[in-house]
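Participant: Sequence and predicted structure below; questions after.
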Amino acid sequence: MQYRRLGKSGLQVSALSYGSWLTFGDQASTRTVETCLELAYNSGINFFDNAEAYANGQSEEVMGNAISKFGWARDTYVVSSKVFWGGEKPNQIGLSKKHVIEACEAALRRLRIDYLDLYYCHRPDPDTPIEETVRAMDGLIQQGKILYWGTSEWSAQEIMEAYSIARQYNLTPPTMEQPEYNLLKRHRFEVEYQRLFTQIGLGATTFSPLASGILTGKYNQETPENSRLAYTQFDWMQEKLERFKAQGGVQILQELSAIAEKLGGTLPQLSIAWLLKNPNVSSVILGASRTEQLEQNLRALDILDTLNEEIMDEIETAISPLQAIDA
């Protein structure tokens, strides 16, 4: 396993991490979750990602119970939570000081830990002043309940505003952002965020490396039964897939698969390794509901060094038609 600094901070996170979105407490059984967590940890992964919204808090409970069961030393892993969607009643949603603090306390109880290493604002909140959220996060840091705070899917302008407010009032600025980043979604990370990486040393823990499974190639024909896109609650993913196919996406995946085979890898491994070639990526969050998936994805590290300039150019040429649908 490789380890990278989280932006300009001193914290080191594994280049590949393991997240619970759409799996813990939902698609995967508790036993499967425990097996995947143990495999990840034994493979060198030290960062485990979660959120209050995942399975309505059940995801954090499952992860917390598993970590407690394994008895991992607290200084050997990094765990995160995110705040925004905590419920449907007033003050259970958003980034008000009340919800930020109460959501943190609830996450600590569910995860069965004394502090969060990373705490993210899951989305920007247009109804709460950014200064209020920054002060709430700084207060939690001063209390030792979180170590670093950051954002997820915020615009560069919003992140810079939070950073500037923190510097103006001698508060703790955001350390990291968690955006979607993959071969099909690139503009925000590579263009909009670029000055944040160079000017303030922002870290990045990216999610959806396989574009909700599209980059596995398993949806090239029909949607398999029991796959994520087979469930009605993921209709938005199905719509994304259809748009992708309409732009010649299947042929592009076939070209990428050929490149991967030449390197001795698979399409998912190539997609993940490509992300790791970007020096601004602190960690790529993997999501797997089976140990076989996780084992295969971890092997992306085996082909990382084969992605030389020539191979990267081949990948760029293959995906160039997708630039028009990168949204």
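Facilitator: Noted; the coordinates are in hand.
Participant: Only C-alpha atoms from now on, for both contacts and neighbour counts.
Facilitator: Will do.
Participant: Residues contacting stretch 146-155, please?
Facilitator: Applying Cα atoms under 8 Å, 6 or more residues apart in numbering, the set of residues contacting stretch 146-155 from outside is 115-124, 137, 140-141, 159, 173-180, 192.
Participant: what residues does stretch 157-175 touch?
Facilitator: 6-9, 124, 130-131, 134-135, 137-138, 141, 148-151, 196, 201-203.
Participant: If you tally nearby residues, what's the number for the closest residue to Q269 other than its chain neighbours?
Facilitator: Spatial nearest neighbour of Q269, chain neighbours left out: A300 (4.3 Å); criterion: Cα to Cα, 6 or more residues apart in numbering. For A300, the tally of surrounding residues (other Cα atoms under 10 Å) stands at 22.
Participant: what's the answer for E102, then?
Facilitator: E102 is flanked by 16 other residues according to other Cα under 10 Å.
Participant: and it, how far is that from G87?
Facilitator: Remark: distance between E102 and G87 (Cα to Cα, to the nearest Å) = 12 Å.
Participant: Same check on V62?
Facilitator: 19 Å.
Participant: And these two? Which one has more around it.
Facilitator: V62 (20 against 14).
Participant: Show me what whichever strand or helix holds the more buried one is packed up against.
Facilitator: Assessed by DSSP states H and E, V62 sits inside helix 58-70. Counting contacts by 3 or more Cα pairs under 8 Å, 6 or more residues apart in numbering; DSSP states H and E, helix 58-70 is packed against helix 30-42, helix 97-111.
Participant: now the first one and helix 58-70, what's the angle there?
Facilitator: In other words, helix 30-42. Relative orientation of helix 30-42 and helix 58-70, computed by axes from the mean of the first three to the mean of the last three Cα atoms, to 10 degrees: 60 degrees.
Participant: in helix 30-42, what's buried?
Facilitator: For helix 30-42, the neighbour count (16 or more other Cα atoms under 10 Å) marks 30, 32-34, 36-38, 40-41 as buried.
Participant: And the most centrally placed residue in the chain, how close does it get to Q178?
Facilitator: In the chain, the centroid-proximal residue (Cα atoms, centre = their mean) is F207; its distance is 2.9 Å. To Q178, F207 is 7 Å away according to Cα to Cα.
Participant: How about R5?
Facilitator: R5 is 15 Å from Q178, by Cα to Cα.
Participant: one more structure, for comparison:
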Amino acid sequence: MNVSQTEFKPSELSFGGGALSGAYDPIAEHWPVEACREALSSGINTFDTSPYYGRSEYILGEALEHLKDEFPRSTYYLETKIGRYGYTTKDFDYSTQRTLDSVAESMRRLKTDYIDVVLCHDVEFVDFDQVVGDNGALKGLFQLKAEGKINYVGCSGYPLPVLLKIAQHQHEKGQPLDVILSYSHYNLQNTSLSDYTPLFRQAGVRYILNASPLNMALFRDAGPPDWHPAHAELRQAAHQCAQLAKDNGLNISTLASMFAFRGRSTFQLDSTVIGLERKEEVQQAISAWKKVKAQESGSELVPAIEIKVLDQIDALLKPYKNYSWQSPSQKELGLV
């Protein structure tokens, strides 16, 4: 079924292509096509990626090209980013010309002649003027929007105050952002996004997306990758949460996903972006989402054991509730 071309109507669950970078796990060659087919067959219609995510754009473009007879371009939305091309702040370029070039490069990698949503990637890494100024990234993105090459313009990043400052500035300018993509700020440990969403709406932002419901793999049995910015105490608490879930016959990733999916009705979230690599992960995410919908409709009760375990998890994480780590980090600033 074709998606709306006059209004962005993302599925409640979006496919996070960052996982295709291989930064979390090595990727088998056959996984992307199988995962994308499963996603599209299950009703997921939005795919998020970035030039920063290794070969993610290439891999996603190839997979969707492979599926074009079953799922033509008109049946899904593509969302990518500009501005971040490496790990440290020196790998950022928010100039208008680089923005225009970057979107053209992304189109080639994704094998498309238009992109639905383009976001300024990790806006906190650059000066405010590089985002909103006369030679800034947003100037380039709104130019491409006027030309019909992209449909929606937005920003992504970690610190919510930085995102809000940009949104408010653009609103006052009479050129509001269409989309805000926040990550790691609506999950078991940090729910700050729910407080900021009304402020984003007041600043004219139409669509709010929440990425990384597992808090960048903090909430999974295998634990977070070595590069995760959480401090040792929070990592230990997350490990205890995972063990607690397992001891009660539950899975920490599923519990974390379901918690984040409830954000849609809790504070009018538009979509949750979850990193997906394999068909089985898509199936697990869809299953958790369906369970939440059934519970919200009243057709299924929340099991008492889930309520109990979530309460215990909340207690374990209470010392770190709404803690946000520094972004960019000292390492990303190139200082260590």
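Facilitator: Arrived safely, thanks for sending. Since we're looking at a predicted model, the values are computed, not measured.
Participant: before we move on, the earlier item: in PyMOL, select just the buried ones from the contacts of stretch 157-175 of the first structure.
Facilitator: Isolation of the buried members of the contacts of stretch 157-175 of the first structure (16+ other Cα under 10 Å) is achieved in PyMOL through the command below:
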select buried, resi 6+7+124+130+131+134+135+137+138+141+148+149+150+151+196+201+202+203
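Participant: Narrow the contacts of stretch 157-175 of the first structure to those in strands?
Facilitator: In strands, judged by DSSP state E, the following of the contacts of stretch 157-175 of the first structure are found: 148-151, 203.
Participant: how about the helices in the first structure?
Facilitator: 30-42, 58-70, 97-111, 130-142, 156-168, 187, 194-199, 235-246, 249-262, 267-276, 291-298, 300-303, 309-319 (DSSP state H).
Participant: By how much does the first one deviate from the second structure on average?
Facilitator: Helix 30-42 of the first structure, aligned to the second structure and superposed, deviates on average by 1.2 Å (mean Cα distance after the TM-score superposition for the first structure).
Participant: What about the aligned residue in the second structure for S212 of the first structure, how many residues nearby?
Facilitator: Using TM-score structural alignment, the partner of S212 of the first structure in the second structure is M216. A count of nearby residues for M216 of the second structure, using other Cα under 10 Å, gives 21.
Participant: ok, whatever residue of the first structure lines up with W31 of the second structure to K82 of the first structure distance?
Facilitator: Alignment note (TM-score structural alignment): W31 of the second structure maps to T32 of the first structure. According to Cα to Cα, T32 of the first structure and K82 of the first structure sit 23 Å apart.
Participant: Over to V100 of the first structure?
Facilitator: Taken as Cα to Cα, the span from V100 of the first structure to K82 of the first structure is 9 Å.
Participant: now Q92 of the first structure
Facilitator: 13 Å.
Participant: the more surrounded of these two?
Facilitator: Using other Cα under 10 Å as the criterion, Q92 of the first structure and K82 rank with K82 on top: 26 against 18.
Participant: right, and that one touches N50 too?
Facilitator: Yes. Between K82 of the first structure and N50 a contact is recorded at 6.8 Å, counting by Cα atoms under 8 Å.
Participant: check contacts around the match of W31 of the second structure.
Facilitator: Contacts were defined as Cα under 8 Å, 6+ apart; by that measure T32 of the first structure touches 289-291.
Participant: Could I get the buried residues of helix 30-42 of the first structure in TSV, plus columns for distance to Q254 of the first structure?
Facilitator: As requested, the buried residues of helix 30-42 of the first structure are arranged in TSV below (distance: Cα to Cα, whole Å):
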residue	distance to Q254 of the first structure
T30	35
T32	31
V33	32
E34	34
C36	29
L37	32
E38	33
A40	29
Y41	33
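Participant: Which one of those residues is nearest to F70 of the first structure?
Facilitator: E38 (8.0 Å; Cα to Cα).
Participant: What residues does that closest one make contact with?
Facilitator: Here E38 of the first structure is in contact with no residue (Cα under 8 Å, 6+ apart).
Participant: Kindly report the same for R235 of the second structure.
Facilitator: Contacts for R235 of the second structure (Cα under 8 Å, 6+ apart) come out as 218, 223-224.
Participant: burial count for the aligned residue in the first structure for R262 of the second structure?
Facilitator: Counting by TM-score structural alignment, R262 of the second structure lines up with K277 in the first structure. Neighbour count of K277 of the first structure, defined by other Cα under 10 Å: 14.
Participant: Tell me how far the nearest residue to K277 of the first structure once chain neighbours are set aside lies from E153 of the first structure.
Facilitator: Distance criterion Cα to Cα, 6+ apart; nearest residue to K277 of the first structure, sequence neighbours excluded, is L304 at 7.5 Å. From L304 of the first structure across to E153 of the first structure, the span is 27 Å (Cα to Cα).
Participant: Also A28 of the first structure?
Facilitator: Taken as Cα to Cα, the span from A28 of the first structure to E153 of the first structure is 26 Å.
Participant: who touches the closest residue to H239 of the second structure other than its chain neighbours in this structure?
Facilitator: Once flanking residues are discounted, H239 of the second structure sits nearest to G223: 6.6 Å by Cα to Cα, 6+ apart. If a contact means Cα under 8 Å, 6+ apart, then G223 of the second structure has 217, 235, 238-239 as its contacts.
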